[in-house]
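J.: structure here, sequence nowhere to be found:
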């Protein structure tokens, strides 16, 4: 990994950086069945790594500057339990998420674009496979030390495998955010972003104000960005506005909402009148609010990412007087 200063400079010089979209969404589009799997897309690290490579490549072709590994729902205990492998093999599988992504980036790299790899770390609730990453209720029964102990092996594996930065995603509670910030200090060369799941346009999933969550994040010198993911696009602007005074000059906003549809633990994603088409439109506002990392989460396809890149990179070049061609 490069230095924190180096990555911050890269973001500022090349921003806004475009993130990828819903990896599982794209895999399911290819006919792979993931719904109901306790390992979700992470199972494919064991059963079909080429499908992961192909998915990463589709997002890169669509303009992603950063791709996230297929490790959101991965953990050593989870692999041991659901794949019946040893702990050593589970560690290898976690690391393979980074190696697959880096190999795909290497095949894609051009003189104009050198995409980064973010090692995805989901909340403890993701391992429970019960939707609790959208409530954070489990954190009430766990200590910060227990949450750190849970996250430590994932961070250790992803860093060891060479991820450019770590993406702590869909964090639902202040306590888990505090645990993540403390844990990062054990990995002084590790850079990261921290994004929260949110219940409405003011609060993260456990009911804490988003501004309080940003206060926790800004205590870390290793966090490059803080923000939201897997929420409706409609709540992003008010959430960022509510915490604008708390954002440190050294930390940017990271924003990657879902399509606006609602998740039902029994029936899956439920289509509503809300449309992912609003993300490219709303992203201009997020850019004005200071977002430097923008993409999509669940139900956001490579085609959506291509549209976001076309709109934002064009907007950015015009605003900055830059004329480089993609």
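T.: Everything's here; your move. No experiment lies behind these values; they were computed from the predicted model shown. Residues are numbered from 1 along each chain as shown.

J.: drop to CA atoms for contacts and neighbour counts, all remaining ones
T.: Fine.

J.: which helix or strand contains the nearest residue to residue 174 once chain neighbours are set aside?
T.: Excluding the flanking residues, the one nearest residue 174 by C-alpha to C-alpha, 6 or more residues apart in numbering is residue 213, at 6.0 Å. Element membership for residue 213, per DSSP states H and E: helix 210-217.

J.: quick one: buried residues of that helix?
T.: Using 16 or more other C-alpha atoms under 10 Å as the test for burial, helix 210-217 gives 210, 211, 213, 214, 215, 216, 217.

J.: tell me who's in contact with the third one.
T.: Counting by C-alpha atoms under 8 Å, 6 or more residues apart in numbering, residue 213 touches 174, 177, 204.

J.: quick one: which of those has the most company?
T.: residue 204 (29 neighbours; other C-alpha atoms under 10 Å).

J.: for the stretch 1-150 of the chain, what spans make up the helices?
T.: Along the stretch 1-150 of the chain, the segments classed as helices by DSSP state H, counting those that start in this stretch run 4-14, 23-29, 44-47, 49-61, 76-83, 87-108, 124-128, 144-160.

J.: got the contact list for the fourth one?
T.: What that stands for is helix 49-61. 20-21, 23, 26-27, 44-45, 67, 70, 100-101, 104-105, 108, 115, 302, 305.

J.: if you set the cut-off to 7 Å instead, what comes out?
T.: 20, 23, 26, 27, 44, 67, 100, 101, 104, 302 (C-alpha atoms under 7 Å, 6 or more residues apart in numbering).

J.: ok, the residues you listed vs residue 239, which is closest?
T.: In terms of C-alpha to C-alpha, no member of these lies closer to residue 239 than residue 20, at 21.5 Å.

J.: count of residues packed around that closest one?
T.: 28.

J.: wait, residue 116 sits on residue 68?
T.: No. Judged on C-alpha atoms under 7 Å, residue 116 makes no contact with residue 68 at a distance of 8.7 Å.

J.: more crowded one of those two?
T.: residue 68 (26 against 20).

J.: any idea how far residue 119 is from that one?
T.: Noted for residue 68: a distance of 6 Å to residue 119, by C-alpha to C-alpha, to the nearest Å.

J.: one more: residue 150?
T.: In terms of C-alpha to C-alpha, residue 150 sits 16 Å off from residue 119.

J.: same deal with residue 318?
T.: 32 Å.

J.: do the same with residue 2
T.: Counting by C-alpha to C-alpha - residue 2 and residue 119 are separated by 14 Å.

J.: more neighbours, the two?
T.: residue 119 (31 against 12).

J.: the more buried one touches residue 160, doesn't it?
T.: No. With contact defined as C-alpha under 7 Å, residue 119 does not reach residue 160; the gap is 10.7 Å.

J.: let's see which of the contacts of residue 213 end up in helices.
T.: 174, 177 (DSSP state H).

J.: and residue 167, what element?
T.: Taking DSSP H and E as the definition, residue 167 sits inside strand 165-171.

J.: another one to put next to it:
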């Protein structure tokens, strides 16, 4: 059985947190259009260090720094197409370096998820929180297909298709994922019970229900208060395990390239997501290693405290 399918058999799989804030906490300026992908070119060892920190905090899965990486974007930054492709494949290698290092010292079974961000992410204008890009389905296909093939060629354990704001983009992605044959989880970004593009969640998750590649479905980079309803709808609509990794509840300001407002990562909410069917739980932007350590302790401790014969939240 492939590694990720083995890990997915666990009652709860702890995901990592936000790569961007962890890098900023280490002193890196991520204000340019490449965002975390800049470190693939400039300081890849820093990516390994962040992946390692999340694994040591208790995460079972590292999500690569490929969310905002694309060959055209890296070429615009001055790289050749060949070098850009190598960096995208290298995002998987850097996460694997950290996983192998921690696994060797702990004996834990750890996974690497190759991050597949939406088309809007490479625009660096906040459109991943709006969707409705105004481009054709053919353009979306031509953007996603080569990047998916690049990431798949680096042999990640799973593809993390994340922060998708629009079911129309999902309709392009699902056939591509099914053709690749790698397992994938698929998460929308939501707001107030709809996709960011304003579509009903049930309709959005129906797009994923028949996919052979998509093995888990849910929500990420959304306010924690919006997660429970989205996970419940995702699981009920598709019959697949749920995924939940929200941001801290702040709002992204594309003009200043910063997060605004107040937020908190409430561990009490995480237990309700698991009860609703979430099998993979972690954090996204502004959620750091200390938060993941507390989450891992809470969720794993909760499982240990359940009495014998209790069916558990994911039964």
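T.: Thanks, I have the structure now. What you see is a predicted model; the values in this text were computed from it and never measured.

J.: overlay the chains and give the TM-score.
T.: Overlay of the two chains. TM-score (TM-score structural alignment, normalised by the length of structure 2): 0.93; 307 aligned residues with a C-alpha RMSD of 1.6 Å.

J.: hang on, the earlier thing: mean distance, the following helix or strand past the helix holding residue 213 of structure 1 to its aligned residues in structure 2?
T.: The helix or strand immediately downstream of helix 210-217 of structure 1 is strand 223-229, counting by DSSP H and E. Superposing on structure 2 and averaging over aligned pairs (mean C-alpha distance after the TM-score superposition for structure 1), strand 223-229 of structure 1 comes out at 0.7 Å.

J.: next one: the helix or strand following strand 223-229 of structure 1 to chain centre, how far?
T.: Following strand 223-229 of structure 1 in sequence order, the next helix or strand is helix 236-242 (DSSP H and E). What separates the centre of helix 236-242 of structure 1 from the centre of its chain is 18 Å, taken as C-alpha atoms, centre = their mean, to the nearest Å.

J.: what residues of helix 236-242 of structure 1 count as buried?
T.: For helix 236-242 of structure 1, a neighbour-count test (16+ other C-alpha under 10 Å) marks 236, 237, 239, 240, 241, 242 as buried.

J.: what does the second one align to in structure 2?
T.: The pairwise alignment with structure 2 assigns residue 237 of structure 1 to residue 228, based on TM-score structural alignment.

J.: quick one: which helix or strand includes the nearest residue in space to that match that is not next to it in sequence?
T.: In space, residue 228 of structure 2 comes closest to residue 273 once its chain neighbours are excluded; the distance is 5.5 Å by C-alpha to C-alpha, 6+ apart. Using DSSP H and E, residue 273 of structure 2 falls within helix 267-275.

J.: ok, residue 179 of structure 1 next?
T.: Applying DSSP H and E, one finds residue 179 of structure 1 within helix 174-184.

J.: how much does that helix stray from structure 2?
T.: Mean deviation for helix 174-184 of structure 1: 0.8 Å (mean C-alpha distance after the TM-score superposition for structure 1).

J.: read off where the helix or strand that that helix is followed by ends up in structure 2.
T.: Under the assignment DSSP H and E, the closest C-terminal helix or strand after helix 174-184 of structure 1 is strand 192-196. Aligned by TM-score structural alignment, strand 192-196 of structure 1 falls on residues 184-188 of structure 2.

J.: aligned to residue 217 of structure 2, what sits in structure 1?
T.: Aligning on TM-score structural alignment places residue 217 of structure 2 opposite residue 226 in structure 1.

J.: thought that match was touching residue 253?
T.: Yes. Between residue 226 of structure 1 and residue 253 there is a contact under C-alpha under 7 Å: 5.3 Å.

J.: those two: which is more packed in?
T.: The neighbour comparison of residue 226 of structure 1 against residue 253 (other C-alpha under 10 Å) goes to residue 226, with 27 against 24.

J.: map residue 287 of structure 2 onto structure 1.
T.: Residue 287 of structure 2 maps onto residue 300 in structure 1, by TM-score structural alignment.

J.: ok, residue 40 of structure 2 next?
T.: Aligned counterpart of residue 40 of structure 2 in structure 1: residue 45 (TM-score structural alignment).

J.: repeat for residue 304 of structure 2
T.: Matched by TM-score structural alignment, residue 304 of structure 2 corresponds to residue 317 in structure 1.

J.: so when I look at that match, I'm seeing a helix, right?
T.: Yes. Under DSSP: H, G, I helix; E, B strand; the rest coil, residue 317 of structure 1 sits within a helix.

J.: tell me who's in contact with the equivalent of residue 120 of structure 2 over in structure 1.
T.: Counting by TM-score structural alignment, residue 120 of structure 2 lines up with residue 125 in structure 1. Neighbouring residues of residue 125 of structure 1 by C-alpha under 7 Å, 6+ apart: 132, 133, 136.

J.: dump the residues you listed into a markdown table; add distance to residue 143 of structure 1 as well.
T.: Below are those laid out as a markdown table (distance: C-alpha to C-alpha, whole Å):
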| residue | distance to residue 143 of structure 1 |
| --- | --- |
| 132 | 17 |
| 133 | 16 |
| 136 | 13 |
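
J.: out of those, which end up buried?
T.: Judged by 16+ other C-alpha under 10 Å, buried ones among these: 132, 133, 136.

J.: the last one -> structure 2?
T.: When structure 2 is aligned by TM-score structural alignment, residue 136 of structure 1 is paired with residue 131.

J.: and residue 62 of structure 1, by the same measure?
T.: Looks like residue 62 of structure 1 aligns to residue 57 there (TM-score structural alignment).

J.: can you pull the contacts of its match?
T.: Residue 57 of structure 2 sits next to 289, 290, 292, 293 when contact means C-alpha under 7 Å, 6+ apart.

J.: what does residue 151 of structure 2 give?
T.: Shown in contact with residue 151 of structure 2 (C-alpha under 7 Å, 6+ apart): 88, 89, 114.

J.: with distance to residue 279 of structure 2 added, can I get these in JSON lines?
T.: Listed next are these as JSON lines, based on distance: C-alpha to C-alpha, whole Å:
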{"residue": "88", "distance to residue 279 of structure 2": "28"}
{"residue": "89", "distance to residue 279 of structure 2": "27"}
{"residue": "114", "distance to residue 279 of structure 2": "18"}
